[in-house]
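Asks: pasting the sequence and the predicted coordinates here, then a few questions.
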Amino acid sequence: MKRSRSTRSILSNPTRFCEVVHCVSVEDLRNVRFFLEHIVIDFRCCSALALACCALAGAAPQDAEPAKLAKPEIIVGPVSVYTFSPPESFVKVNADDVSLAQILGDLGPDAIEWYQHVQTLSNPWFEGRVPGSEGIEHAANYIQFWMEQRGLEPAFENASDRGATAWRQKFELPGGQPKELAVGLKFDGADVAKGEVATLKCSASGDVTAPLAFCGYGIADGKDGYSNFAEGEDLAGRIVIVFRAEPLREDGKSAWGEDGRFTPASSLRKKLDALAERNAAGIIVVEPPNYAGKKSDLAALPIGQLGGARAMPCVVLDAEIAGSMLSAADPEHRSLAAFRALADSADAKTIRFPETATATLTTSMDDGKLLTENIGGILRGKGTLADEWIVIGAHYDHVGYGNYGADAENRGEVHPGADDNASGTAGMLLLTKQLSEAYEAMGDDANLRSILFLAFSAEEVGLNGSRAFIKSPSIPADKLDFMLNLDMIGRLRSNELEVGGVGSAEGFMEKLRPFFEASALTIRADPSGRGPSDHANFYGAGIPVLFFFTGVHESYHKPGDKGYTVTPQGAKKVLDLAGKIAMWRAIETDRLVFESATNSDGTTRGQDRGYAAVRLGVQPGMTEDGTVGVKVEGVSEGTSAADAGIKEGDVLLSWNGDELASSGVMMEKLRAAKVGDKVEIRLVRDGHEETVTVTLKAGKPRA
């Protein structure tokens, strides 16, 4: 690394040193004190923009030519994070003729450090950094180690229950699922074979001995008055056997739904509700003979989909075993097929077997709590601004072995998460170095905001880490100037970078414009501060935000998101811009004033962003417990969703019977739809499923 010029040489050429365009070409980041001396003799240098740029840039050799930058382009308007994917711009080379060490060496030590962080965090030893795993604990230790190395202070002085560290903010993850510790079933004193019975995740721990009852499909209010229960039915003191699904046709498909599709009446949650309301002592769920519906593993369903914890043992039993039990309990010794025929009939009601036909159901479950941690370190400010704050954050978790948030065919494989989001975590760690050095160089008489560096956990299952921080902040929220979020910054292509949140503060875009122009990047500047990443929770709390994002790609949430695929040369450009903006906000005396990025019609910018011919009118989010579905975080007035009665807080489950596994799937459905199409959307509201019909309206064109 080249050293800076002396104080004498800087003072001899003050006007050149102040030009932002010259600052972007320099290499040494630690000579801020020279600039502070310089502004004493030349008032033209006193702008916060010039100070921030020079603080991070340092000084070039005396005879260096000004950097020749490609003409930047700034495009202001809504950007879809689901479709923003710039074209690849790299030139293929002969690998035998290229030295990777030389390339990294030419990029410099900061790019090398960033690259090494990404390689480490995306190593298979970290198990895809899923909350609850040993791998994410390794990642947390790694991040804390580097925060300590940079001389940061612990961020959570009163948050630790370990007594040994205050670097962590522990919180309970809503997606934690109860686990079966033990399960047993006896009938007439004989044990049912292990492996033939499994607990539902909503099951209570318990040991119940009681006579059996058969309740058909467990439906209380079905089509054409169908009900398996008599008025005032009380199942207290009975272990109930119940079929999954709803009355079937001969081919095993639904007898109630159009084209054999299953209706909301088939919901397992509704069966459990009905049986709980009637005081069942235990519940055994069985697949009916010749069932032709979706063969999902009921024991794997998240507790949220089952309506939460139940007060009785709840299990799934192999159909053959269940048939034998029913036949033995039944005085007429009917087969399972015969019981299905009874349940399919219009007048199917509960059958209570003799008191002597008893079963013993034993279940033991853990409490399902899954704890994870944010990691935070403080770079203490100076002078009159020290009590004000900047947050620089990145989520460090990923999807582990792909058991959620990933394609089903890849489950069981490690998802390394190099770009998502080892890249952003590495960027945050690099900024701890760069900004710490800049702060140290500025001396004790400087005025600088304090910076909180935060590594969030559990972003992938609903932005839980940032939500936990906003609920229990370790710094005064009213002293927070802005939050910078780095998420997926490792695949810069065609020099295009999305920067979200440019409309989240008064005059923010125009204040940012000089930085964007000096970056040599094409900036897709989105006014909205919302989106499926951690900045959204800060924005929702009324805090200005910026979100840096280099786009989706073919390896997103797949095992192929490996360390070698990221581009350190691109990350260097992104982090150079991030660092300069952070220094500007560290130095600038005037606080940013939050502004909600809204359109003239009152809708939030960035909602339903014009990349489909039709518009639903919802702000999509992620479910808090990691279950399948699209959470509705907002509904725009006068849209298709509003007309259909969709409300904030609803979770959209399916579109014309097709599962809405994610917001991306919903966007694909919208792109394939036409104006005037009628869509059946199944949703969950306040714990109950229902279906609404949505008539799709035209989408708005891009601004």
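Replies: Cool, the structure landed.
Asks: all contacts plus neighbour counts: C-alpha atoms, from now on.
Replies: Noted.
Asks: name the element residue 641 belongs to?
Replies: helix 640-644 (DSSP states H and E).
Asks: quick check: next helix or strand after that helix?
Replies: Proceeding N to C from helix 640-644, the next assigned helix or strand is strand 651-655, under DSSP H and E.
Asks: tell me which other helices or strands that following strand touches.
Replies: On a contact count with 3 or more Cα pairs under 8 Å, 6 or more residues apart in numbering; DSSP states H and E, strand 651-655 meets strand 630-635, strand 678-685.
Asks: reformat those as TSV; add distance to residue 175.
Replies: Shown next, in TSV, are the helices and strands packed on strand 651-655 (distance: least, Cα to Cα, whole Å):
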stretch	distance to residue 175
strand 630-635	14
strand 678-685	17
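Asks: returning to that earlier point: how far is the helix holding residue 641 from where the chain is centred?
Replies: 26 Å (Cα atoms, centre = their mean, to the nearest Å).
Asks: who does it touch, helix- and strand-wise?
Replies: In terms of contacts (3+ Cα pairs under 8 Å, 6+ apart), helix 640-644 is packed against strand 688-695.
Asks: buried sites along the strand it packs on?
Replies: By neighbour count with 16 or more other Cα atoms under 10 Å, strand 688-695 contains the buried residues 689, 691, 693-695.
Asks: how about stretch 583-597?
Replies: 583-588, 592, 594-597.
Asks: do stretch 428-447 as well
Replies: The neighbour-count check on stretch 428-447 (16+ other Cα under 10 Å) flags 428-439, 441-442, 446-447 as buried.
Asks: gap between the residue nearest the centre of the chain and residue 502?
Replies: The centroid of the chain falls nearest to residue 460 when counting by Cα atoms, centre = their mean (3.0 Å). Distance from residue 460 to residue 502, counting by Cα to Cα, to the nearest Å: 24 Å.
Asks: returning to what we had before: A helix includes the residue nearest to the centre of the chain, no?
Replies: No - under DSSP: H, G, I helix; E, B strand; the rest coil, residue 460 sits outside any helix and is assigned coil.
Asks: so what's it up against?
Replies: 397-399, 405 (Cα atoms under 8 Å, 6 or more residues apart in numbering).
Asks: put this beside the first:
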Amino acid sequence: MKRCHLLIVAVVLGCFLVPPASPVSGGAVENAVVEARMLEDLKYLASDDCEGRGINTQGLNLAADYIAGKFKEAGLKPANGDSYFQPFDLNAGSKLIGGGENNKLTLKGPQGQTVELELGKHFTVLGFGSTGKVAAPVVFVGYGVTAPEHQYDDYAGLDVAGKIVVVLRNVPRQSAREGLVFPANEGQINRHARMDSKASNAEVHKAAAVIFVNENQNVAQGTDALRSFNETAQSFDPIGIPVLHVRRSLINSLIRSQTGRDLSALEQEIDRNVKPSSFPLDGWTAELETKVEKSITPVKNVVAVAEGSGPLADETIVIGAHYDHLGRGERGSLAAGSKDIHYGADDNASGTTTLIEVARRFGNQPGRKGRRIVFIAFTGEEKGLLGSRHYTTKPLFPLEKTVAMLNLDMVGRLRDDKVQIYGTGTSKDFSDLLDKLNDKHKFKMSKTAGTQMLGGSSDHESFNRKNIPTLFFFTGNHPQYHRPTDTWDLINVEGMRRIAEIVEEITLALSTTEKRPEFVRVTGPAPTSGSTTMRGPTLGIMPAYAEDDKQEGVVLDGVSPGRPAEKAGLKAGDRIINISGKPVKNMQNYMTVMNGFKKGDKIEVTIIRDGKEQKVTIPLE
């Protein structure tokens, strides 16, 4: 059925006008029809046939074909020439070839020293790196972090092009004794602390190879353990240069010969001042060789377009949702060892289904006035936002003319009308627009100015990094997250239909208002962002994501099955305010306190439930 919309063509006092109600939201009968077709889409995407839409499954291709077919039925045109697909390759795993005869490392000093290192004893090759043969000077680059949001850059003033960089693992002040600089979420790790992110940053700075060395805290917890090739071979975003991990004692001798100081003292100075201390290791060179064979898997985004007309037609709005999930228990599964299908009904068949529904409302409208609307079902989100990163690297429509991006990820569990929207501060107009539209929809909106939720993000982040205003819609976490139990029968389809309606109206407003949204970079530590690694035992809590909650404590959105929190009777809505006499004002406090315990300890957790304090004793596992 062709849908007609009353177009908005003006701006009043610099604010977006609110579009009229969509015809699809008018009556119970039509709402039931919409929900029935959305349920049909959802059930297929979360079916056995789609095999959890894992990267290495045929089900992922079936899902892509299904989405493309629905885009075509909706009247949308293919965005990539005559194809709805934007293909690219990703690394589905790596294999080390030849052992020590093909993987070598020799250090050479300014006084003619030559130190030949042994694979497996003195160094390892990391699986997310690449084959290479390099002989080059060595440069110490501290933690190897470039973080403009924290005014910190280990590469500032250095030219490492064609050189081998030595990088400490983790980030400054990871233990929080002197105040966290890169705060963390339970069980998560800040992107700046990830070894593959550090290696990627080195590659961006044109380094020829990376040598990792363990930092103080890692060494203090036991032996100077080296990461193995196999445990790093499943990176889906491979680095194009060799990456090695070397014993700290060997690198320490290089540092001492250059500075007269131990690596520990240098590291402590960086942590204390949160100021980089990077320098060339004059006279030291390294000769290395690696041989890594990568298993390349072809994947594809699904991209369709509803063209606009008139003076705004050359500008673009993107609406996106990722359609991949975890297959039969790929990396990221929270069901340890399970090879059952991870159906991913909420994550993210719900967002993909809602994307298809919004697409139906803009298809088959020849001559529609306003900006073009591009609909993208991203792949590779679970492997590191790879599909959206590919699109923003090789966009099918110019990014400089892309005025906004709306992202739908896990929108299938609407409860008590609560919807969380991130990125409301990325344009000064967004918050008012949402409030005006919500007068009709009556959602209980939790608006967060920044783009990152606690412990991670989604595909909108790739666009935010390109200075494009973004809104991210999310209905909250749940115990089935990243488990085989995330099935279609637990989805609130009516809630998805309601979210489709408000997204349609937001899109209509953004597509027709003459003034494009002005991008605002949300700076400073996001109230819901993470992370260094949480090194103590965990309770298995799922924190609620709500910027507008001004009370102290950590509110639970749920608890993980079989974990200490569930066993002790904690549940969604509980607010943790104290652990064993130590106040918990926020998530950072929670992590700091928990890092002081070990498995086997018993802790007393004070919660507020229904307005009353309760104390619960929890054994840590």
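Replies: Good, I have the coordinates. All figures in this text were calculated on a predicted structure; none of them were measured in a lab.
Asks: hang on, the earlier thing: report the aligned residue range of structure 2 for the helix holding residue 641 of structure 1.
Replies: When structure 2 is aligned by TM-score structural alignment, helix 640-644 of structure 1 has no counterpart there.
Asks: ok, and residue 241 of structure 1, which helix or strand is that part of?
Replies: In this structure, residue 241 of structure 1 sits in strand 239-243 according to DSSP H and E.
Asks: run through who's touching stretch 592-599 of structure 1.
Replies: By Cα under 8 Å, 6+ apart, stretch 592-599 of structure 1 touches 481-482, 503-506, 508, 527-529, 542-544, 604-605.
Asks: before we move on, the earlier item: and the helices and strands packed on strand 651-655 of structure 1 as JSON lines, adding distance to residue 116 of structure 1 and mean neighbour count?
Replies: Output for those, formatted as JSON lines (distance: least, Cα to Cα, whole Å; neighbours: other Cα atoms under 10 Å):
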{"stretch": "strand 630-635", "distance to residue 116 of structure 1": "35", "mean neighbour count": "22"}
{"stretch": "strand 678-685", "distance to residue 116 of structure 1": "44", "mean neighbour count": "18"}
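Asks: out of these, flag the one nearest residue 315 of structure 1.
Replies: Proximity to residue 315 of structure 1 (Cα to Cα) singles out strand 678-685 among those, at 23.3 Å.
Asks: and the angle for that closest one with strand 651-655?
Replies: When axes from the mean of the first three to the mean of the last three Cα atoms, to 10 degrees is applied, the directions of strand 678-685 of structure 1 and strand 651-655 differ by 150 degrees.
Asks: could you pick out the longest strand of structure 2?
Replies: For structure 2, the strand with the greatest residue count under DSSP state E is strand 292-306.
Asks: what's the next helix or strand after that strand aligned against in structure 1?
Replies: Tracing the chain past strand 292-306 of structure 2, the next element assigned as helix or strand by DSSP H and E is strand 316-322. Using TM-score structural alignment, strand 316-322 of structure 2 corresponds to residues 389-395 of structure 1.
Asks: mean shift of the matching stretch relative to structure 2?
Replies: Average distance between stretch 389-395 of structure 1 and its aligned residues in structure 2, after superposition and using mean Cα distance after the TM-score superposition for structure 1, equals 0.4 Å.
Asks: so which bits of the helix holding residue 641 of structure 1 are buried?
Replies: 640-643.
Asks: so which of the residues you listed comes closest to residue 30 of structure 1?
Replies: residue 641 (53.5 Å).
Asks: so that closest one touches residue 694, yeah?
Replies: Yes - using Cα atoms under 8 Å, residue 641 of structure 1 makes contact with residue 694 at a distance of 6.6 Å.
Asks: nearest to residue 76 of structure 1, out of the helices and strands packed on strand 651-655 of structure 1?
Replies: Once these are compared by Cα to Cα, strand 630-635 is nearest, at 23.0 Å.
Asks: mind giving me the packing neighbours of the closest one?
Replies: Counting by 3+ Cα pairs under 8 Å, 6+ apart, strand 630-635 of structure 1 packs on strand 618-622, strand 651-655.
Asks: save these as CSV, and put in distance to residue 413 of structure 1 too.
Replies: Listed next are these as CSV, based on distance: least, Cα to Cα, whole Å:
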stretch, distance to residue 413 of structure 1
strand 618-622, 23
strand 651-655, 26
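Asks: now those as CSV including distance to residue 204 of structure 1 and mean neighbour count?
Replies: Listed next are these as CSV, based on distance: least, Cα to Cα, whole Å; neighbours: other Cα under 10 Å:
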stretch, distance to residue 204 of structure 1, mean neighbour count
strand 618-622, 27, 23
strand 651-655, 26, 24
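Asks: what's the closest of these to residue 242 of structure 1?
Replies: Nearest of these to residue 242 of structure 1, taken as Cα to Cα: strand 651-655 at 24.1 Å.
Asks: onto which residues of structure 2 does the longest helix belonging to structure 1 map?
Replies: For structure 1, the helix with the greatest residue count under DSSP state H is helix 568-587. Using TM-score structural alignment, helix 568-587 of structure 1 lines up with residues 493-512 of structure 2.
Asks: mind listing what's buried in the matching stretch?
Replies: So for stretch 493-512 of structure 2, counting by 16+ other Cα under 10 Å, buried means 493-512.
Asks: show me which pair in the buried residues of stretch 583-597 of structure 1 is furthest apart.
Replies: Greatest spacing in the buried residues of stretch 583-597 of structure 1, by Cα to Cα: 587 and 597 (25.0 Å).
Asks: can you check which part of structure 1 stretch 134-141 of structure 2 sits on?
Replies: Using TM-score structural alignment, stretch 134-141 of structure 2 finds no match anywhere in structure 1.
Asks: again, but for stretch 36-54 of structure 2
Replies: Residues 112-130 of structure 1 are the counterpart of stretch 36-54 of structure 2, counting by TM-score structural alignment.
Asks: ranges for the helices of the stretch 51-200 of structure 1?
Replies: Using DSSP state H, counting those that start in this stretch, the helices of the stretch 51-200 of structure 1 run over residues 100-107, 109-121, 134-149.
Asks: so which of those is nearest residue 57 of structure 1?
Replies: From the helices of the stretch 51-200 of structure 1, taking Cα to Cα, the stretch that ends up closest is helix 109-121, at 13.1 Å.
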